[in-house]
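J.: Can you look at this prediction? I've put the sequence above it.
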Amino acid sequence: MSKKLIFSLVLLASPAIYAEEFTPSDDNEEAPPSPLQTEVEFGYQAHSGNTDSQSLNARVGAEYTEGRHRTNGEWKYYQLYKNGEEDKNQQNYLLQSDYKLGSRTYLYGNYAGFSSRYSSYFEDHTVSGGFGYQLFNTDSLLLEAEIGPGFRYQEPNVDEIDDDEIIFKTQSKKPSCVVILISLGIC
């Protein structure tokens, strides 16, 4: 009977003895960083005086990195009212996916878009893909150069185009021979 009692006590006490072994310590262990990084910005300004103006801007950005793949996207919105009438209304879009080939080289696919009611173009969209190279990469500065073929679509705003501008009043659907993108990011 004493052997059964001792065996039972050991079984009951064993989780308490080994509990410390399974509890993560906060001293040196850190949780791995999340592969998803997000940013949200929102701003509003109102001015009054000789002219009254109100502006609204918003930005949403996200980056997902796992293994050799990196995907990032961004949406920006800006709206401006002057004296009660809308003066600007524009949106910018960016979506890019990269695949690392080496420590500094990568292949990329990119979409960049712009929509506006009051600029020279209602729509301006570019799709490209190609080769990228990280020229400089530190904690505070990222400089990359990218080159590759692409296609660009533009829809001009004929109401905003003057005779002295270099923008033509016909709709442009010409494929670009080479789109050269250089991105500079300061962290």
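T.: That came in fine, so what should we check first?

J.: going forward, measure contacts between C-alpha atoms and count neighbours the same way
T.: Fine.

J.: mind listing the helices for the chain?
T.: 2-22 (DSSP state H).

J.: Give me the most central residue, it.
T.: The residue lying closest to the centre of the chain (CA atoms, centre = their mean) is Gly73, at 3.4 Å.

J.: how close does that residue sit to Glu21?
T.: For Gly73, the distance to Glu21 (CA to CA, to the nearest Å) stands at 42 Å.

J.: Could you do Leu94 as well?
T.: Leu94 is 47 Å from Glu21, by CA to CA.

J.: more crowded one of the two?
T.: Neighbour comparison, Leu94 and Glu21: the larger count goes to Leu94, with 17 against 10 (by other CA atoms under 10 Å).

J.: Which residue, other than its chain neighbours, is closest to the residue nearest to the centre of the chain?
T.: Leu95 (4.3 Å; CA to CA, 6 or more residues apart in numbering).

J.: ditto for Tyr77
T.: Per CA to CA, 6+ apart, closest to Tyr77 is Gln91, 4.5 Å.

J.: Next, count neighbours for that neighbour.
T.: As a burial measure, Gln91 scores 18 neighbours (other CA under 10 Å).

J.: try this one side by side with the last:
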Amino acid sequence: MKKMLTAMAVVMAAPFAAQAGADFVEGDKTFAGEAELGATLTTGNTETSSVKGRLNMLQELGNWENQYLFEGLYKEDTGEVTAKRYYGGIQGDYKFDDKNYMYITGNYEVDPFTGYDYKAVASAGYGHKFIDSGNMFLSAEIGPGYIYKKLDDEQTAILGYDNEDSVVAHGAMNFTYEFSETSKFTQLFVADYGDSLEGRSESAITANIVGALAMKFAVIVRYNDSPLDDKESTDTETNMTLLYAF
């Protein structure tokens, strides 16, 4: 646990410490972001509610490109909670040139329906932009990392231990294609391979409605090839949300 906390602290501090040393000698400071919100509510014979929120912020500080991502999902069916997931992540990319960069990333996820109280991942490595044209973008990253998972009380009682951790190989791919000035397709793959293989895929189509307001349709798939005994290996999530760019 101490190793994980130390790694996360280094990950979160590195972009700011390095940029402070550089004194912002290159480029201008820029900041942009996207906020998403989707919700459903039914009453009467069936009472259900669900809320999905997401905040994605991007920042340029000289040679650093930083991303801050926060997500939340909550679903309730007839008074029973059927889904609850919270996620926070940060990544700093240090650009060597227009194509090559070093990344440092860390994330923290709470999803009690997986049998874990929380999961934390930290990684650092090399990234490359294969395509960065007017309407298409493709990048990939690879590097070593560390994963720590805290089991909930029920699983701890069954298994006889309360955490799992391992060194992992971390990989990611990010693809964007703009169909027009008002619509685009995005695809994200993230995988961590250590004692088990865990991955996440997010496919999304975004279309502008008016001004900075857009509609987003996304399908998210989470995979774990070694789930706990009473859990599924694959989780899927389909969302329709409103997106506001700022």
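T.: Received, thanks. In this text, all values refer to a predicted model and were calculated from it rather than measured experimentally.

J.: Buried residues of the lengthiest helix in structure 2, list them for me.
T.: Longest helix of structure 2, by residue count under DSSP H: helix 2-22. Neighbour counts over helix 2-22 of structure 2 (16 or more other CA atoms under 10 Å) mark 4, 7-8, 10-12, 15, 19 as buried.

J.: Same check on stretch 65-85 of structure 1?
T.: By neighbour count on 16+ other CA under 10 Å, the buried set for stretch 65-85 of structure 1 is 70-82.

J.: Please apply the same query to stretch 174-186 of structure 1.
T.: Buried residues in stretch 174-186 of structure 1, defined by neighbour count with 16+ other CA under 10 Å: Val179.

J.: Show residues contacting that stretch.
T.: Residues outside stretch 174-186 of structure 1 that contact it (CA atoms under 8 Å, 6 or more residues apart in numbering): 128, 140-153.

J.: Show the buried residues in those.
T.: 128, 144-148, 150-153.

J.: What is the most widely separated pair among those?
T.: Across these, no pair lies farther apart than Glu144 and Tyr153, at 24.5 Å, counting by CA to CA.

J.: Leaving out the residues flanking it, which one is nearest to His170 of structure 2?
T.: His170 of structure 2's closest residue in space is Asp192 (CA to CA, 6+ apart), at 4.6 Å.

J.: Would you mind finding the match for the one you found in structure 1?
T.: Matched by TM-score structural alignment, Asp192 of structure 2 corresponds to no residue in structure 1.

J.: what about Asp192 of structure 2, neighbour count?
T.: Around Asp192 of structure 2 there are 25 residues (other CA under 10 Å).

J.: re the thing from before, now check structure 2 for the residue matching the residue nearest to Gly73 of structure 1.
T.: Leu95 of structure 1 maps onto Ile90 in structure 2, by TM-score structural alignment.

J.: Could you check how far its match is from Ala13 of structure 2?
T.: 10 Å.

J.: How about Ala204 of structure 2?
T.: Ala204 of structure 2 is 31 Å from Ala13 of structure 2, by CA to CA.

J.: what ranges do the strands span in structure 1?
T.: 36-47, 53-66, 69-82, 85-100, 105-116, 121-137, 141-156, 175-186 (DSSP state E).
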